[in-house]
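Enquirer: prediction below, plus the sequence it came from.
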Amino acid sequence: MSSSAVVIGASGGIGAAFEAALIEEGAFEVVHGFARSRRGDAHIDLTDETSIEAAAAQVAKGPPPSLVIVATGLLHEGEKGPEKALRDLDPEWLAKTYAVNAIGPVLVAKHFLPLIPKGQRAVFAALSARVASISDNGLGGWHGYRASKAALNMMVRNLAIEEARRKSRTVVVALHPGTVDTPLSKPFQGNVPEGRLFDPERAALQLLDVIEDLKVPDSGKLFDYEGREIAF
């Protein structure tokens, strides 16, 4: 059966690399790339469910998706950045962080998972982060980012359980790409060990290899760029 791939956040560093790699591989009849900065049928805004629904309607016109990647995330914007201490918490910034990092990807799942046909292996993957692991958190700080991505991880687990009842071959996972040389990580790259800052193209290819190797029992879990499970 012919199928399509979907990349949400295709104008970002790693999202654009996902889109380019999938087009180059040629394994999908159609590769859809959506982003907030794009116009027309390629526009999507994770804080606007209407635009998510419209993007899903565009995909529904063609071959059904067997791969959906949500390559989005919000860590800093303008003068706002990850909180270092409790005194830095701001309710408006927290709400925006949750809207982009947790609520948006789940709304994508709400509208795109129903497009996947039964009996077909498919993967829904959302970019998360190792710092969202509660069991691995030994430093604290970065309250909004950690908590919103941890919320995403919980929703991935929930979605995996619910989807398994309807479509036993759909895999729903969260993925940690490592530290990627993009605007998201730019202010924090000074602390990255040598050899651990990945260019977007490498990061995308690493995660596509992980996606290719996923099995149904992997659904509902968080994996890093080497395919190792990260405990929630």
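Expert: Done, it's in.
Enquirer: only C-alpha atoms from now on, for both contacts and neighbour counts.
Expert: Will do.
Enquirer: could you pull out the helices for the protein?
Expert: Ranges of helices in the chain, per DSSP state H, are 13-25, 49-60, 91-98, 104-112, 143-166, 200-213.
Enquirer: name the residue most distant from the centre of the chain?
Expert: With CA atoms, centre = their mean as the measure, the chain has its most outlying C-alpha, relative to the mean C-alpha position, at R87: 29.3 Å.
Enquirer: returning to that earlier point: adding mean neighbour count, write the helices of the chain out as JSON lines.
Expert: Below are the helices of the chain laid out as JSON lines (neighbours: other CA atoms under 10 Å):
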{"stretch": "helix 13-25", "mean neighbour count": "19"}
{"stretch": "helix 49-60", "mean neighbour count": "18"}
{"stretch": "helix 91-98", "mean neighbour count": "16"}
{"stretch": "helix 104-112", "mean neighbour count": "21"}
{"stretch": "helix 143-166", "mean neighbour count": "20"}
{"stretch": "helix 200-213", "mean neighbour count": "18"}
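Enquirer: out of the ones you listed, which comes closest to R36?
Expert: helix 49-60 (9.4 Å; CA to CA).
Enquirer: picking that back up, so how far is V216 from the residue farthest from the centre of the chain?
Expert: According to CA to CA, to the nearest Å, R87 stands 43 Å off from V216.
Enquirer: how far is stretch 179-194 from where the chain is centred?
Expert: Mean-position distance between stretch 179-194 and its chain equals 18 Å (CA atoms, centre = their mean, to the nearest Å).
Enquirer: buried sites along it?
Expert: Using 16 or more other CA atoms under 10 Å as the test for burial, stretch 179-194 gives T179, V180, D181, T182, L184.
Enquirer: which of these lies closest to Y98?
Expert: Nearest to Y98 among the buried residues of stretch 179-194, with distances taken as CA to CA, is L184, at 15.9 Å.
Enquirer: so the closest one sits right up against H76, yeah?
Expert: Yes. L184 is within contact range of H76, at 7.0 Å (criterion: CA atoms under 8 Å).
Enquirer: ok, back up a step: for G119, find the nearest of the helices of the chain.
Expert: Across those, the minimum distance to G119, taken as CA to CA, is reached by helix 143-166, at 9.8 Å.
Enquirer: second one coming, line it up with the first:
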Amino acid sequence: MAPQAIVIGDTGGIGAAIRAELEARGYAVHGLSRSRDGFDVTDEASVEAGLAGIEGPVDLVFVASGALGTPEKSLSQLTPAELASQFAVNAMGPALVLKHAARLLPRDRFARFAALSARVGSIGDNRLGGWYSYRTSKAALNQLLHGAAIELARTHKQLVVAALHPGTVDTPFTADYPRDKLAPAEAARCLLDVLDGLSPAQSGGFFDYAGKEIVW
């Protein structure tokens, strides 16, 4: 029987590549997205309903959804609405997925849950300032995943929960970025290789696409 995976946001640039790579590795993949399925990570009823139709056990859950919004260049541009919007999509959304997907994760064997974070969510690595809402939402995501990993380790002793930084990937999300970018397929391979290489002792950690741990 093929291992099962769920990819949230499988119609996006990274999400589609993650799904394709998982299928190439022999997984049966359940994809859920807002554009195709109306799956809204900011609405708990939508998350619960979308996951209710999937039967476990599920060996891997990957949350590839997210939003950049309009990054603030200065504190004067900060607004409550942008802060709330970024937190809802980038932090609350993956946490709600984990809350309702936990029942699908096996307790008797290796399993993984990952969500896309970002290096700019690192407080220790922040040397430029700005991007207040996006940075804060990703830092909050990291804390939520870290806390969940501690709790779930009590019942799912072989589970790995990870926050993953994909690098700068060539998608519409990064269309205005001048720097060198990874192809989505390459990023997907790297992220899944990193996830495969993590042990339960590393659950709750924050890693980049090369497998290097990122400072909180």
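Expert: Noted; the coordinates are in hand. Quick caveat, the model's predicted, so the values are computed rather than measured.
Enquirer: quick one: neighbours of L175 of the first structure, just the number.
Expert: By other CA atoms under 10 Å, 27 other residues sit near L175 of the first structure.
Enquirer: what do we get in the second structure for it?
Expert: Using TM-score structural alignment, the equivalent of L175 of the first structure in the second structure is L164.
Enquirer: surely that match and S203 touch.
Expert: No. At 11.7 Å, L164 of the second structure does not count as touching S203 under the criterion of CA under 8 Å.
Enquirer: could you find the closest non-adjacent residue to the residue sitting nearest the centre point of the second structure?
Expert: With distances taken as CA atoms, centre = their mean, the residue of the second structure nearest its centroid is A115 (1.5 Å). Among residues not flanking A115 of the second structure along the chain, V63 sits closest, at 4.5 Å (CA to CA, 6 or more residues apart in numbering).
Enquirer: contacting residues for the residue mapped onto the one you found from the first structure?
Expert: Aligned by TM-score structural alignment, V63 of the second structure pairs with V70 of the first structure. If you count contacts by CA atoms under 8 Å, 6 or more residues apart in numbering, V70 of the first structure has them with V7, I8, G9, P105, V108, A125, A126, L127.
Enquirer: of those, closest to A21 of the first structure?
Expert: Nearest to A21 of the first structure out of the contacts of V70 of the first structure is V7 (CA to CA; 11.0 Å).
Enquirer: what sits against the match of L175 of the first structure?
Expert: Contacts of L164 of the second structure were listed using CA under 8 Å, 6+ apart, and they are A114, A115, L116, S117, A118, L191, F206, F207, D208, Y209.
Enquirer: what's the match for the fifth one in the first structure?
Expert: With the correspondence set by TM-score structural alignment, A118 of the second structure lines up against A129 in the first structure.
Enquirer: what is the burial count for that match?
Expert: Neighbours around A129 of the first structure, by other CA under 10 Å: 24.
Enquirer: and the residue nearest to it when sequence neighbours are not counted, how far is that from E229 of the first structure?
Expert: Distances taken as CA to CA, 6+ apart put H176 closest to A129 of the first structure, at 4.7 Å, once the chain neighbours are dropped. Using CA to CA, H176 of the first structure is found at 10 Å from E229 of the first structure.
Enquirer: the more surrounded of these two?
Expert: Using other CA under 10 Å, the more surrounded residue of H176 of the first structure and E229 is H176, with 23 against 15.
Enquirer: test my guess that the more buried one contacts S128.
Expert: Yes. If you go by CA under 8 Å, H176 of the first structure and S128 touch, sitting 5.3 Å apart.
Enquirer: overlap in contacts of those two?
Expert: L222.
Enquirer: what's the counterpart of Q58 of the first structure in the second structure?
Expert: Q58 of the first structure maps onto G53 in the second structure, by TM-score structural alignment.
Enquirer: now do E92 of the first structure
Expert: By TM-score structural alignment, E92 of the first structure lines up with A81.
Enquirer: then L214 of the first structure?
Expert: Alignment note (TM-score structural alignment): L214 of the first structure maps to L198 of the second structure.
Enquirer: what's the burial count for the nearest residue to that match once chain neighbours are set aside?
Expert: Closest residue to L198 of the second structure apart from its sequence neighbours, by CA to CA, 6+ apart: V160 at 7.1 Å. When neighbours are defined as other CA under 10 Å, V160 of the second structure has 25 of them.
Enquirer: same check, this time on R36 of the second structure
Expert: R36 of the second structure has 11 neighbouring residues, counting by other CA under 10 Å.
Enquirer: can you check L198 of the second structure too?
Expert: Per other CA under 10 Å, the neighbour tally for L198 of the second structure reads 18.
Enquirer: do I have it right that it meets Q158?
Expert: No. The criterion here is CA under 8 Å, and L198 of the second structure misses it with Q158 at 10.6 Å.
Enquirer: what about the residue farthest from the centre of the first structure, distance to D45 of the first structure?
Expert: The spacing between R87 of the first structure and D45 of the first structure, counted by CA to CA, is 30 Å.
Enquirer: now do the end-to-end distance for stretch 157-173 of the second structure.
Expert: 36 Å.
Enquirer: oh, that last question was meant for stretch 56-75 of the second structure, not what I typed.
Expert: 45 Å.
Enquirer: buried residues of that stretch, list them for me.
Expert: For stretch 56-75 of the second structure, the neighbour count (16+ other CA under 10 Å) marks P57, V58, D59, L60, V61, F62, V63, A64, S65, G66, L68, E72 as buried.
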